[in-house]
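**Q** build the 3D model from these lines:
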Amino acid sequence: MRREVKDFRNDKSLNEITVDGDEFARAAHNALVFTPARSCVPAAMLYVTEHELYFLATDTYTIGRPSLGPTRGAKPLHIELTRSDLQNLDKLGRACKGELRIAFPDDRGLIATGVQTQVQEAIPNRAGTLNYDRKIWNLCDDLLRQMERRDPQIPELLALDPALLSRFGRIKTPKGSSPMLDMRITSATEPILIKCGPRFMGVLMPVDRGGAGQSTTRGNEFLW
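**A** The predicted structure follows:
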């Protein structure tokens, strides 16, 4: 992987931001939780906007959106990442022992370097190398925005797949913050908005009760 990107390591005109290494590692870990090995979406996204830096991951049944909060000095961009990339960024963030400088050569990926330790990871943008429908990312963003605006109406009965719900139990939150989940439930058949700690937001799809009652194994027909 490193040989793929060495051509832009010495680029002197890079778009850069600096983040806390532990926070970045936690966000990468939380995105990895929502990128299971057999997912039909073989990637996750890293977004830098005018307002924040965040990851977005989904397997179409759950969505994870861990954020690092406000950003300054970086222009908007997005980078496509694999599971292996997320694992490497998690390890790098924990190993850097302080601040992590992230540089984004134009449309070519990212270079993350520990400010104190100089540990480094260079990752190319995976766009175009993975086969899936990239419209999923706009759908995830739109769904999250819509659900935040809704007024909750709690149904009397709700069916959930415990295997999907358990992913939210693996989310890492900052020290001193509560690991409890806040869930916004609008109906027994619509997606559930979930927030955990100050920087994580996600979505969980409920189970189709009729289909689940006739299914002996989990699969597409088990859900809505």
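**Q** C-alpha from now on. contacts and neighbour counts both.
**A** Noted.
**Q** wait, isn't G64 in contact with V203?
**A** Yes. G64 is within contact range of V203, at 6.6 Å (criterion: CA atoms under 8 Å).
**Q** more crowded one of these two?
**A** More neighbours surround G64 than the other of G64 and V203, with 30 against 25 (other CA atoms under 10 Å).
**Q** ok, then the element right after the helix or strand harbouring the more buried one?
**A** According to DSSP states H and E, G64 maps onto strand 62-66. Note on strand 62-66: by DSSP H and E, the next helix or strand toward the C-terminus is strand 77-81.
**Q** and that next one, what's buried?
**A** Within strand 77-81, the residues scored as buried using 16 or more other CA atoms under 10 Å are H78, I79, E80, L81.
**Q** any figure for the gap between the first one and L46?
**A** It refers to H78. Going from H78 to L46 by CA to CA, to the nearest Å gives 6 Å.
**Q** do the second one as well
**A** Taking CA to CA as the measure, I79 and L46 are separated by 5 Å.
**Q** check which helices and strands the longest helix along the chain sits against.
**A** Identified as the longest helix of the chain according to DSSP state H is helix 135-149. Judged by 3 or more CA pairs under 8 Å, 6 or more residues apart in numbering; DSSP states H and E, helix 135-149 is in contact with strand 192-196.
**Q** angle of the helix or strand that comes right after the strand it packs on against strand 62-66?
**A** On the C-terminal side of strand 192-196, the closest following helix or strand by DSSP H and E is strand 200-204. For strand 200-204 against strand 62-66, the angle by axes from the mean of the first three to the mean of the last three CA atoms, to 10 degrees is 170 degrees.
**Q** what's strand 200-204 in contact with?
**A** With CA atoms under 8 Å, 6 or more residues apart in numbering as the contact definition, strand 200-204 has outside contacts at 61-67, 144, 164-165, 191-195.
**Q** before we go on, could you also do this sequence so I can check it against the first one:
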Amino acid sequence: MSVHPEPSRPVDRRVHVQGRPVGSWPARSPEAERGAVRRITVVGEEILSRPCREVTAFGSPALSALIDDMFLTMYVAEGAGLAANQVDVGLRVFVYDCPDDQGVRHVGHVVNPVLELPPPRGRRLLDELEGCLSVPGATMALPRTDRAVVRGLDRNGAPLVIEGTGYFARCLQHDTDHLLGHTYLDRLSARDRKDALRTMADRRAAVFARRAGRAAELGR
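**A** Just a heads-up that it's a prediction; the model follows:
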């Protein structure tokens, strides 16, 4: 999930980490300081179009390293969320650092997420711009429900319940879609999908250059 780039990312005292409020949190989550930058897959690569596998081994160095790398890769790409298949790993994991519409920042990771949406009668759709780090440079308006809940596990296998509203609800839906083998392009009309791909072709080189520059600034 992509966001519009910001000049800087200040510490936000209104922050929830792994679904729980904390007093403050650094601009880049501590996982990123341990991570390495990985290549982000691009729409059209086969791994993005197949469902990811359940994680069965928890508390492992490999899973922790993957999550750390995903956090740093997400920040370098100026994203709000990143799924494991976006770094070419077919496991059901995503990370996020995303605001909701009330300005509360949400940070964390979810393993083996299951998405729950309000019943149709109680849903309110928000038709807003959405982008994807695997569709570099393109954003399109897409309706999503304004509330979502994800149930899953943390890296050690402890249960999680993450609730989102507004933009954060969009992020939860977007990244759960990834793990099912879908990008947001799959939810667009044929015409809008064609327009998004055309925009990506025009802008991807500039996006890649910006990411490389940010990685160099961080010494990664």
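**Q** TM-score for the pair, please.
**A** After superposition, the two chains reach a TM-score (TM-score structural alignment, normalised by the length of structure 2) of 0.27; 90 aligned residues with a CA RMSD of 4.9 Å.
**Q** which among the contacts of strand 200-204 of structure 1 gets closest to Y54 of structure 1?
**A** S67 (4.1 Å; CA to CA).
**Q** and the longest helix along structure 2, what does it pack against?
**A** Counting residues, the longest helix in structure 2 under DSSP H turns out to be helix 190-217. Packing partners of helix 190-217 of structure 2 (3+ CA pairs under 8 Å, 6+ apart): helix 61-76, strand 139-145.
**Q** deepest in the core, which of these is it.
**A** Mean neighbour count (mean count of other CA atoms under 10 Å) peaks for helix 61-76 among those, with a mean of 21.
**Q** buried residues, the lengthiest strand in structure 2. List them.
**A** Ranked by residue count under DSSP state E, the longest strand found in structure 2 is strand 105-116. Within strand 105-116 of structure 2, the residues that count as buried by 16+ other CA under 10 Å are R105, H106, V107, G108, H109, V110, V111, N112, P113, L115.
**Q** which neighbouring elements make contact with that strand?
**A** For strand 105-116 of structure 2, the elements it packs on are strand 15-17, strand 93-99, strand 147-153, helix 166-179, judged by 3+ CA pairs under 8 Å, 6+ apart.
**Q** how does it look with 10 Å?
**A** If you count contacts as 3 or more CA pairs under 10 Å, 6 or more residues apart in numbering; DSSP states H and E, strand 105-116 of structure 2 packs onto strand 15-17, strand 20-22, helix 61-76, strand 81-83, strand 93-99, strand 147-153, strand 159-165, helix 166-179.
**Q** so for L129 of structure 2, which of the ones you listed sits nearest?
**A** Of all those, it is helix 166-179 that lies closest to L129 of structure 2, at 9.9 Å by CA to CA.
**Q** next secondary structure after the helix or strand encompassing E4 of structure 1?
**A** Applying DSSP H and E as the criterion places E4 of structure 1 in helix 2-5. Later in the chain than helix 2-5 of structure 1, the nearest helix or strand by DSSP H and E is strand 15-20.
**Q** and that next one with strand 77-81, angle?
**A** Using the same axes, to 10 degrees, strand 15-20 of structure 1 lies at 70 degrees relative to strand 77-81.
**Q** following strand 15-20 of structure 1, which helix or strand comes up?
**A** On the C-terminal side of strand 15-20 of structure 1, the closest following helix or strand by DSSP H and E is helix 21-33.
**Q** ok so, going back, buried residues of the helix holding E4 of structure 1, list them for me.
**A** V5.
**Q** what packs against it?
**A** Packed against helix 2-5 of structure 1 by the contact rule (3+ CA pairs under 10 Å, 6+ apart) you find strand 120-123.
**Q** how about G21 of structure 1: what's its closest non-neighbour residue?
**A** G93 (4.3 Å; CA to CA, 6 or more residues apart in numbering).
**Q** ok, now how distant is the nearest residue to R2 of structure 1 once chain neighbours are set aside from R145 of structure 1?
**A** In this structure, R2 of structure 1 finds its nearest non-sequential neighbour in A122, 6.1 Å apart by CA to CA, 6+ apart. Using CA to CA, one gets 32 Å for the distance from A122 of structure 1 to R145 of structure 1.
**Q** who has more neighbours out of these two?
**A** More crowded of A122 of structure 1 and R145, by other CA under 10 Å: A122, with 24 against 11.
**Q** that one touches L81, doesn't it?
**A** No. Between A122 of structure 1 and L81 there is no contact under CA atoms under 10 Å: 11.7 Å.
**Q** got a list of what V95 of structure 2 touches?
**A** 67-68, 70-71, 74, 80-84, 107-111, 172, 175 (CA atoms under 10 Å, 6 or more residues apart in numbering).
**Q** can we see that at 6 Å?
**A** When contacts are counted by CA atoms under 6 Å, 6 or more residues apart in numbering, V95 of structure 2 is found next to G81, L82, G108, H109.
**Q** who's the closest spatial neighbour of it, skipping the chain neighbours?
**A** In space, V95 of structure 2 is closest to H109, 4.1 Å off (CA to CA, 6+ apart).
**Q** how close does D69 of structure 2 sit to A83 of structure 2?
**A** From D69 of structure 2 to A83 of structure 2 the distance is 11 Å (CA to CA).
**Q** could you do P21 of structure 2 as well?
**A** P21 of structure 2 is 23 Å from A83 of structure 2, by CA to CA.
**Q** those two - which one has more neighbours?
**A** Per other CA under 10 Å, whichever of P21 of structure 2 and A83 has more neighbours is A83, with 31 against 14.
**Q** okay, the buried residues of strand 105-116 of structure 2 in CSV with distance to T199 of structure 2 next?
**A** Below are these laid out as CSV (distance: CA to CA, whole Å):
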residue, distance to T199 of structure 2
R105, 29
H106, 29
V107, 30
G108, 31
H109, 30
V110, 31
V111, 32
N112, 32
P113, 31
L115, 30
